[in-house]
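Engineer: Mind folding the following:
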Amino acid sequence: MITDLWLIGIGTGSPDHITLEGQRALREAAIVLLPRKGPGKDDLADLRLAILAAAGAEAQVVPFDMPVRDETLPYQERVARWHDAIATAWVAALPEAAHGPVALLVWGDPGLYDSTLRIADRLSPKPQIRVVPGITALQALTSAHAIPFNTVNGPVTVTTGRQIRDHGWPPDAETLVVMLDGTCAFQTLDPDGLHIWWGAYLGMPEQILDSGPLAEAAPRIIAKRAEARAAHGWIMDTYLLRRQAL
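Structural biologist: Just a heads-up that it's a prediction; the model follows:
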């Protein structure tokens, strides 16, 4: 049983992204749950271990195997069952004599396009939850490209690749930040007047950046993304699109 669950945002891959509050929480946690995501993704576990070491954490590290989503199910049901299975895996992995705060290291920030909080809601009895915010992929992306997040007094729409693919460019949107896009949904948009800033492995030594008019940059990004995924076995990337004056 988990009585205290700490969700600690760890940024996008660099130990330097951990806030002082996050470092302190890692040192004070009794147990850290470490997801294993299958062959070819050992780098993700190693990064978490490096972050723990850099913070001086001495918590007991308890690995668990991440369940696999059933791709044959409708999307909403697929995700719901996957979240149920993850919550069960957390509890099953803990030793019987476990006590003290249990921590999970969450990429970016636990409140932005991450489901850890929703999974935690499935635990029964519900633990006391503490969230430590982290640097988001949005911050890391705009910092890496040295661009502002928004235009002067301009709105920003944060969405997903699935939404872009299914519904296209949102009406009246000026700046679009796209998360969770595994299919390069930007290639489904009319590129006229669009500029893209893209980044993968943000904050890590493997960081890759590209930018330019969408019509010119899209083929480069698609090729770089495929090459990087083949080399590492996984990829985390995001991008910002903005309408430019024609």
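Engineer: Please make it C-alpha for all contacts and neighbour counts, starting now.
Structural biologist: Will do.
Engineer: mind listing the strands for this protein?
Structural biologist: In the chain, the segments counted as strands under DSSP state E are 4-9, 31-36, 60-65, 102-106, 128-132, 156-160, 175-179, 194-200, 208-213, 237-243.
Engineer: Alongside the first, I'd like the structure of this one:
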Amino acid sequence: MRRVLVIGIGAGDPGHVTMQAVAALNAADVFFVMDKGAAKHELVRLRREICERYIEDTSYRIVEVRDPERDRSAPDYAAAVAAWRSARAEVWEELIARELGGDGCGAFLVWGDPALYDSTIAVLGEVAARGRVAFEFEVIPGISSVQALAAAHRVALNRIGEPIEITTGRRLREKVGDGGGGDVVVMLDAGTAFDSVEDGDTEIYWGAYVGTEHEILVAGKLRDVAEEIVRLRAEARERHGWIMDVYLLRRSSRGG
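Structural biologist: Model (predicted):
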């Protein structure tokens, strides 16, 4: 039976790779890498670096394939994501059938943790549901950017007796008024959704490229550091051609 491993490789530091992930890396024959274009070539390079660092048998293969484009202008967000995942499933189905023998083992190296705002598990589930290629898959957890952010700022994500919400920039903007109640971690923010928060006393712990050599960190009262974050974010995007950032919003009005 073909095997596919979904391996969380951490937020950018090769040192984030767990011993469980190292064992999984050494079990795979083929690594499937999605090429997202020249702007994000560094993400491919870092995946290669991780393989070179941790895999003992150098006979493994890396197969790069262009990732299908997602229609980011579509008015129906959910439908656009579903269409993109289906396009990915078509590509991955062909890869698994073509590149893995009857008992071969392939792997996808997932940035951060596969269970947190990543589509790999869902896409493989769609491929399996089609029934055209038989395989089983296993998920190996990784250190997420959320964990790396908290560690970099030396803060705990939750406060005593208080919940913590993890959401996206798009969802944060949809909240009414000052962004709703409670502390929140924001991921996948295509812009600066924190500017929708009206309470300037809210604290923000922001990080870009967390866990990498390009890491940028800013913390403070939102009203004091918002403009600095906007500036740093724009400069970093211009410099690298892409940006991945995450932040914790901690409301001043709550106890803990």
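Engineer: TM-score of the superposed pair?
Structural biologist: Aligned and superposed, the two chains score 0.93 in TM-score terms (TM-score structural alignment, normalised by the length of the first structure); 244 aligned residues with a Cα RMSD of 1.8 Å.
Engineer: ok so, going back, quick one: closest of the strands of the first structure to Ala146 of the first structure.
Structural biologist: Of all the strands of the first structure, it is strand 194-200 that lies closest to Ala146 of the first structure, at 10.3 Å by Cα to Cα.
Engineer: contacting residues around the counterpart of Asp195 of the second structure in the first structure?
Structural biologist: When the first structure is aligned by TM-score structural alignment, Asp195 of the second structure is paired with Gln187. Gln187 of the first structure is in contact with Ala218, counting by Cα atoms under 8 Å, 6 or more residues apart in numbering.
Engineer: still on that earlier bit, for Leu73 of the first structure, find the nearest of the strands of the first structure.
Structural biologist: That would be strand 156-160 among the strands of the first structure, by Cα to Cα, at 19.9 Å.
Engineer: Now do that closest one: which elements does it pack against?
Structural biologist: Under the contact criterion of 3 or more Cα pairs under 8 Å, 6 or more residues apart in numbering; DSSP states H and E, strand 156-160 of the first structure touches strand 175-179.
Engineer: Now do the strand it packs on and strand 237-243, the angle between them.
Structural biologist: 160 degrees (axes from the mean of the first three to the mean of the last three Cα atoms, to 10 degrees).
Engineer: now what about strand 175-179 of the first structure, what contacts it?
Structural biologist: Defining contact as Cα under 8 Å, 6+ apart, one finds that strand 175-179 of the first structure is touched by 113, 138, 150, 154-161, 237-243.
Engineer: residues of it that come out buried?
Structural biologist: 175-179 (16 or more other Cα atoms under 10 Å).
Engineer: And for the residue mapped onto Arg173 of the second structure from the first structure, nearest residue in space, chain neighbours not counted?
Structural biologist: Residue correspondence to the first structure (TM-score structural alignment): Arg173 of the second structure is matched to Arg165. Excluding the flanking residues, the one nearest Arg165 of the first structure by Cα to Cα, 6 or more residues apart in numbering is Ala185, at 5.4 Å.
Engineer: got a list of what that neighbour touches?
Structural biologist: 161-162, 164-165 are the contacts of Ala185 of the first structure under Cα under 8 Å, 6+ apart.
Engineer: please redo it, this time with the cut-off set to 7 Å
Structural biologist: Contacts here follow Cα atoms under 7 Å, 6 or more residues apart in numbering; on that basis Ala185 of the first structure touches 161, 164-165.
Engineer: go on, Trp206 of the second structure?
Structural biologist: Listed by Cα under 7 Å, 6+ apart, the contact set of Trp206 of the second structure reads 217-219, 246-248.
Engineer: In a markdown table: those, plus distance to Ala21 of the second structure and neighbour count.
Structural biologist: Output for the contacts of Trp206 of the second structure, formatted as a markdown table (distance: Cα to Cα, whole Å; neighbours: other Cα atoms under 10 Å):
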| residue | distance to Ala21 of the second structure | neighbour count |
| --- | --- | --- |
| Leu217 | 27 | 17 |
| Val218 | 30 | 16 |
| Ala219 | 32 | 18 |
| Val246 | 24 | 21 |
| Tyr247 | 26 | 25 |
| Leu248 | 27 | 26 |
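Engineer: what's the closest of these to Tyr60 of the second structure?
Structural biologist: Using Cα to Cα, Val246 comes nearest to Tyr60 of the second structure of those, at 33.3 Å.
Engineer: any idea how far the equivalent of the closest one over in the first structure lies from Val158 of the first structure?
Structural biologist: Alignment note (TM-score structural alignment): Val246 of the second structure maps to Thr238 of the first structure. Using Cα to Cα, to the nearest Å, Thr238 of the first structure is found at 11 Å from Val158 of the first structure.
Engineer: and if you look at His195 of the first structure?
Structural biologist: 16 Å.
Engineer: Please say which of these two ends up with more neighbours.
Structural biologist: More neighbours surround His195 than the other of His195 of the first structure and Val158, with 21 against 14 (other Cα atoms under 10 Å).
Engineer: which residues does the more buried one contact?
Structural biologist: Counting by Cα under 7 Å, 6+ apart, His195 of the first structure touches 212-214, 241-244.
Engineer: Narrow those to just the buried residues.
Structural biologist: For the contacts of His195 of the first structure, buried by 16+ other Cα under 10 Å: 213-214, 241-243.
Engineer: got these as JSON lines, with distance to Ala87 of the first structure columns?
Structural biologist: Below are those laid out as JSON lines (distance: Cα to Cα, whole Å):
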{"residue": "Pro213", "distance to Ala87 of the first structure": "43"}
{"residue": "Leu214", "distance to Ala87 of the first structure": "40"}
{"residue": "Leu241", "distance to Ala87 of the first structure": "35"}
{"residue": "Arg242", "distance to Ala87 of the first structure": "38"}
{"residue": "Arg243", "distance to Ala87 of the first structure": "41"}
